[in-house]
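> Please find the sequence and the predicted model below.
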Amino acid sequence: MVTINSYEDYKTHEGKELGVSDWHAISQQQINIFADATLDHQWIHVDKEKAEREGPFKSTIAHGYLTLSLIPYLWKQIADVRNVKMEINYGIENLRFGQPVLVDDEVQLKAKVKSIINLRGTVKAIIQATLAIRGKAKPAYVGDVVFLYHFND
């Protein structure tokens, strides 16, 4: 894990791979809980029997937005950004889903610092986030996650 205490610390990582998270298994229970939270109960996610019988993947799959919602959890395993008054999830840019995450797949976040900009005291970090799937060459997604940080003086 990388510890970052300031804009200057962050800047030293610009253009570099920052690290990878631990592997995280996507269970059917997690998919079902996400479906309940988002009211998205499409059968490809929650109906195991129908997905095995009729689905293109012969398995249920995680919601794309479920895999995106793991970014804060997995990011905290890569970077410990300290000395901040506030951290804001500002957005995701240029995101593309490469392939679905099947139930019981394990995923891992890889992070590269694309750019760090100091905007008059607000630090804008653009992190290239790649969600790898164990045993598969193609990632679940690649996109640029944008964080805003207000570091303590």
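Structure received. Numbers count the residues shown, from 1 in each chain.
> contacts and neighbour counts: CA atoms only from here.
OK.
> so what's L109 up against?
Going by C-alpha atoms under 8 Å, 6 or more residues apart in numbering, L109 touches V20, S21, D22, I71, L74, W75, A129, T130, L131, A132.
> Which of those residues fall in strands?
Mapping those onto strands (DSSP state E) picks out V20, A129, T130, L131, A132.
> Do I have it right that the first one meets K112?
No: using C-alpha atoms under 8 Å, V20 and K112 do not qualify as a contacting pair, with a distance of 9.2 Å.
> okay, pairing it with this:
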Amino acid sequence: MRIFRDFDEIKAAAGTEVGVSDWIEVTQERIDQFARATGDDQWIHVDVERAKRELPTGTTIAHGLLTLSFAPVFVRSVMHLDGVTNTLNYGADRIRYLAPVPTGSRLRGRITIAAAEDAPRNGLRVTYGVTIEIENHERPACVAELIAVHYR
């Protein structure tokens, strides 16, 4: 884990890779819980028997937004910013889903700091480059530019 002691250190790291997280397994239980929480119960996510018959993967696939929702876990697992009292999700500039995530896959996040700039009220707005990789697959599941504002 990379520790940043202050906002200046994170600003100096703009344009660099911070790290690569550990793997997280995408289970059918996680997919089902996400479907219940969001109301997105499309059969490609929750109907195991139909997916066996009709999907090229032979299994259900994770929701794109479920895949993206792992990003905060990935970021927190590879870095820490000292002195932060809270962090707010500011949004995203780009999100692309490049490959389906079959149930049972393992994902990890490759995190970069794309940009960092001072924000009002003693904050720092950081744009994180997040590449969510699928174990043993060439194409990533998702690439995104996610923006957070950290406050001290």
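Looks like it came in fine. Please read these numbers as outputs of a predicted model, since none were measured by experiment.
> where does the TM-score land?
Superposed pair, TM-score by TM-score structural alignment, normalised by the length of the second structure: 0.95. Supporting alignment: 151 aligned residues with a C-alpha RMSD of 1.1 Å.
> returning to what we had before: selection in ChimeraX covering whichever of the contacts of L109 of the first structure are buried, please.
Selection of buried members from the contacts of L109 of the first structure for ChimeraX, criterion 16 or more other C-alpha atoms under 10 Å:
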select :20,21,71,74,75,129,130,131,132
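> returning to that earlier point: which one of the ones in strands among the contacts of L109 of the first structure sits closest to M1 of the first structure?
Taking C-alpha to C-alpha as the measure, M1 of the first structure sits nearest to V20 out of these, at 8.5 Å.
> Grab the nearest non-local neighbour of that closest one.
In this structure, V20 of the first structure finds its nearest non-sequential neighbour in K110, 4.4 Å apart by C-alpha to C-alpha, 6 or more residues apart in numbering.
> Just give me the neighbour total for the one you found.
Number of residues near K110 of the first structure (other C-alpha atoms under 10 Å) recorded here: 21.
> Dead centre of the first structure: give me the residue that sits there.
By C-alpha atoms, centre = their mean, the first structure has its centre lying nearest to I71, at 2.7 Å.
> Chain neighbours aside, what residue packs nearest to that residue?
Counting by C-alpha to C-alpha, 6+ apart, the residue nearest I71 of the first structure is L109, at 7.4 Å.
> in the top helix by length along the second structure, what counts as buried?
The residue-count maximum for a helix in the second structure (DSSP state H) belongs to helix 28-38. By neighbour count on 16+ other C-alpha under 10 Å, the buried set for helix 28-38 of the second structure is Q28, I31, D32, F34, A35.
> And for stretch 12-28 of the first structure?
Neighbour counts over stretch 12-28 of the first structure (16+ other C-alpha under 10 Å) mark H13, E14, L18, G19, V20, S21, H24, A25, I26, Q28 as buried.
> Stretch 57-75 of the first structure too?
So for stretch 57-75 of the first structure, counting by 16+ other C-alpha under 10 Å, buried means S59, T60, I61, A62, H63, L66, T67, L68, I71, L74, W75.
> where exactly do the strands run in the first structure?
2-4, 17-20, 24-25, 79-81, 84-97, 106-119, 122-133, 141-151.
> can you redo those strands as CSV with distance to H45 of the first structure?
Converted to CSV, the strands of the first structure look like this (distance: least, C-alpha to C-alpha, whole Å):
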stretch, distance to H45 of the first structure
strand 2-4, 35
strand 17-20, 27
strand 24-25, 15
strand 79-81, 31
strand 84-97, 16
strand 106-119, 16
strand 122-133, 17
strand 141-151, 18
